[in-house]
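Participant: Here you go, sequence then predicted model.
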Amino acid sequence: MKGEAKSVDDIMIIGIAGGTGSGKTTLTNRLKERFGDDVTVVYHDNYYKRHDDMSYEERSLLNYDHPDAFDTQLMIEHIQKLRQGIQIECPIYDFADHNRSDETMVIHPTKVIVIEGILIFENEILRNLMDIKIFVDTDADVRILRRILRDVQERGRSLDSVVNQYLTTVKPMHEQFVEPSKRSSDIIVLEGGNNVVALDILIQRIHNHVRGTMV
């Protein structure tokens, strides 16, 4: 398979964190577009805990920006397997239903694995699995506008629900958990994938790794 890692030493793990709407996904997509099958992306959002025991209304009231909302232990186990060259069955989260889907997706270990999420630096064990830790830092006003557009247009949310969630959980959780995790990063990138200079530096680093491990 093109891009598949041949040994543990072949694999570079990059963490991309930052607040909601900061530009993490844009940066991740730029890397995926540039390196194709040499890059695999694992999203922390897919590891939200399953809540079949709750109604839709109850699930919609949960705090999805607290570390306890995620099954991070499962993600750690999956990243460890990928680093060992073992494929995983990654869960899939349904944002419209506020619950995990019954479906999973197979993820193969590749030369570069990108982990993306708002809280991936909050957990020390997960953080220590990463070779490069990038924090995307963007103005709060820009982030909330991006979140509103994304949740309304892509996730079927109402404007009122998005604004209410931002004020009651997203903003305070960002200040309590996300912003402090910036101190654990190796690189702080302003404006995510729109920062051409930072993107070029990162692309060169990945290019050197991919080229150096190709057989």
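Facilitator: Thanks, I have it. Numbering: from 1, shown residues only.

Participant: CA atoms for contacts and neighbours, from now on please.
Facilitator: OK.

Participant: Can you tell me which helices and strands the strand ranked longest in the chain packs against?
Facilitator: Secondary structure of the chain read by DSSP state E shows that its longest strand is strand 99-107. Where contact means 3 or more Cα pairs under 8 Å, 6 or more residues apart in numbering; DSSP states H and E, strand 99-107 is packed against strand 88-94.

Participant: Next, the buried residues of the strand it packs on.
Facilitator: 88, 90, 91, 92, 93, 94 (16 or more other Cα atoms under 10 Å).

Participant: Format those residues as TSV; extra columns: distance to residue 134.
Facilitator: Formatted as TSV, those follow (distance: Cα to Cα, whole Å):
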residue	distance to residue 134
88	24
90	23
91	24
92	24
93	24
94	26
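
Participant: Nearest to residue 22, out of those: which one, please.
Facilitator: Of all those, the one sitting nearest residue 22 is residue 93; the distance, using Cα to Cα, is 20.5 Å.

Participant: so what's the closest residue to residue 190 other than its chain neighbours up against?
Facilitator: The spatial neighbour of residue 190 that comes closest, neighbours along the chain excluded (Cα to Cα, 6 or more residues apart in numbering), is residue 137 at 4.9 Å. Contact analysis of residue 137 by Cα atoms under 8 Å, 6 or more residues apart in numbering lists 18, 19, 22, 188, 189, 190, 191, 192.

Participant: ok, 7 Å please
Facilitator: For residue 137, the contacting residues are 18, 22, 188, 189, 190, 191, taking Cα atoms under 7 Å, 6 or more residues apart in numbering as the criterion.

Participant: Next up, a structure to set beside the first:
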Amino acid sequence: MESLIRQINEVINTAENRIFIAISGHGASGKTSFARRLCDSLDTDYNYMNTDTYIIEGRHLGNTYADYTVDGSRSTFKITACMPIRHELNSLTRDIKVLKNGARLTTIDKPWDAEKVLDGSRKVTIIEGMSAAFLEDFNFDLSVYFYTDSETELERRKKRDVEQRGRSLDTLISAQKHRRDQYDLFMHPLREKFDIIVDYSNNEFKMIKSNL
């Protein structure tokens, strides 16, 4: 991980213009931890935008389910954040354009991400979260995509979602296969548009692709 952070810093330090970086991947893949480490390493002014605030909250969806095909068989499950329909992409696209135009914006206030002012004139802007992968206007100076195997994801979710967020372990486990199916169908195929692809399975950091 540290090697990749150093490489990204080299790109930033030699760039004459502002840099926009996208960091994405499925839930519990390690993208947020990496983004925070990257932010801590920067010696220049930066913006950090967590795109989880652009995910439509489950309470607004009610009993909304999606039908899709997995290995030739029909599957029905609730819409998760691994599907583009769960993300308010028009608003995210607009806000990124605001920053690219050098203006300021105030982020959405959430319990996990307090409201803050982002300034488009800053040297570095990091757009981190699942939503970034689904953007049709995918125009970033640098992009990193994270993924991990199902077992590692589930173990991380147990620590985060159950121990820290108080969610039901049984519900978490029962939803895991459906979540991975949706991820494989709707999100993982988008990885090829990223400059860097990282496999973070078994807590081992492996770069599968790098166009640095």
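Facilitator: Right, received. Where do you want to start? Since the structure is predicted, the reported quantities are computational estimates derived from the model, not experimental observations.

Participant: Work out the TM-score between the chains.
Facilitator: Once superposed, chain against chain, the TM-score is 0.71 (TM-score structural alignment, normalised by the length of the second structure); 180 aligned residues with a Cα RMSD of 3.2 Å.

Participant: Show me what the residue nearest to residue 190 of the first structure lines up with in the second structure.
Facilitator: Residue mapping for residue 137 of the first structure onto the second structure gives residue 147, with TM-score structural alignment as the criterion.

Participant: what's the answer for residue 49 of the first structure, then?
Facilitator: In the superposition onto the second structure, residue 49 of the first structure corresponds to residue 56 when matched by TM-score structural alignment.

Participant: Around the aligned partner of residue 167 of the second structure in the first structure, how many other residues sit close by?
Facilitator: Residue correspondence to the first structure (TM-score structural alignment): residue 167 of the second structure is matched to residue 157. Other residues near residue 157 of the first structure come to 16 when the count uses other Cα atoms under 10 Å.

Participant: Chain neighbours aside, what residue packs nearest to residue 157 of the first structure?
Facilitator: Using Cα to Cα, 6+ apart and skipping the chain neighbours, the partner closest in space to residue 157 of the first structure is residue 151 (5.5 Å).

Participant: same check, this time on residue 103 of the first structure
Facilitator: residue 92 (6.2 Å).

Participant: Let me see the contact set for the one you found.
Facilitator: With contact set as Cα under 7 Å, 6+ apart, residue 92 of the first structure has these partners: 46, 100, 101, 103, 104.

Participant: In which helix or strand does residue 172 of the first structure reside?
Facilitator: Per DSSP states H and E, residue 172 of the first structure falls inside helix 171-173.

Participant: and that helix, which stretch of the second structure?
Facilitator: The alignment of helix 171-173 of the first structure onto the second structure (TM-score structural alignment) spans residues 180-182.

Participant: That stretch: average distance to aligned residues in the first structure?
Facilitator: Stretch 180-182 of the second structure, aligned to the first structure and superposed, deviates on average by 1.4 Å (mean Cα distance after the TM-score superposition for the first structure).

Participant: So what's the residue count around the counterpart of residue 28 of the second structure in the first structure?
Facilitator: Using TM-score structural alignment as the criterion, residue 28 of the second structure maps onto residue 21 of the first structure. Taking other Cα under 10 Å as the neighbour definition, residue 21 of the first structure ends up with a count of 26.

Participant: Could you give the secondary structure assignment for residue 21 of the first structure?
Facilitator: Each residue gets one of three states, and residue 21 of the first structure gets coil by DSSP: H, G, I helix; E, B strand; the rest coil.

Participant: quick one, strands of the second structure?
Facilitator: Ranges of strands within the second structure are 19-25, 46-50, 65-70, 73-78, 104-106, 117-119, 124-128, 142-147, 196-199, 206-210, based on DSSP E.

Participant: Could you double-check that residue 76 of the first structure sits in contact with residue 128?
Facilitator: No. Counting by Cα atoms under 7 Å, no contact exists between residue 76 of the first structure and residue 128, whose distance comes to 10.1 Å.

Participant: and those two? which has more neighbours close in?
Facilitator: Between residue 76 of the first structure and residue 128, residue 76 has the larger neighbour count (other Cα under 10 Å), namely 16 against 12.

Participant: Report the contact partners of that one.
Facilitator: With contact set as Cα under 7 Å, 6+ apart, residue 76 of the first structure has these partners: residue 126.
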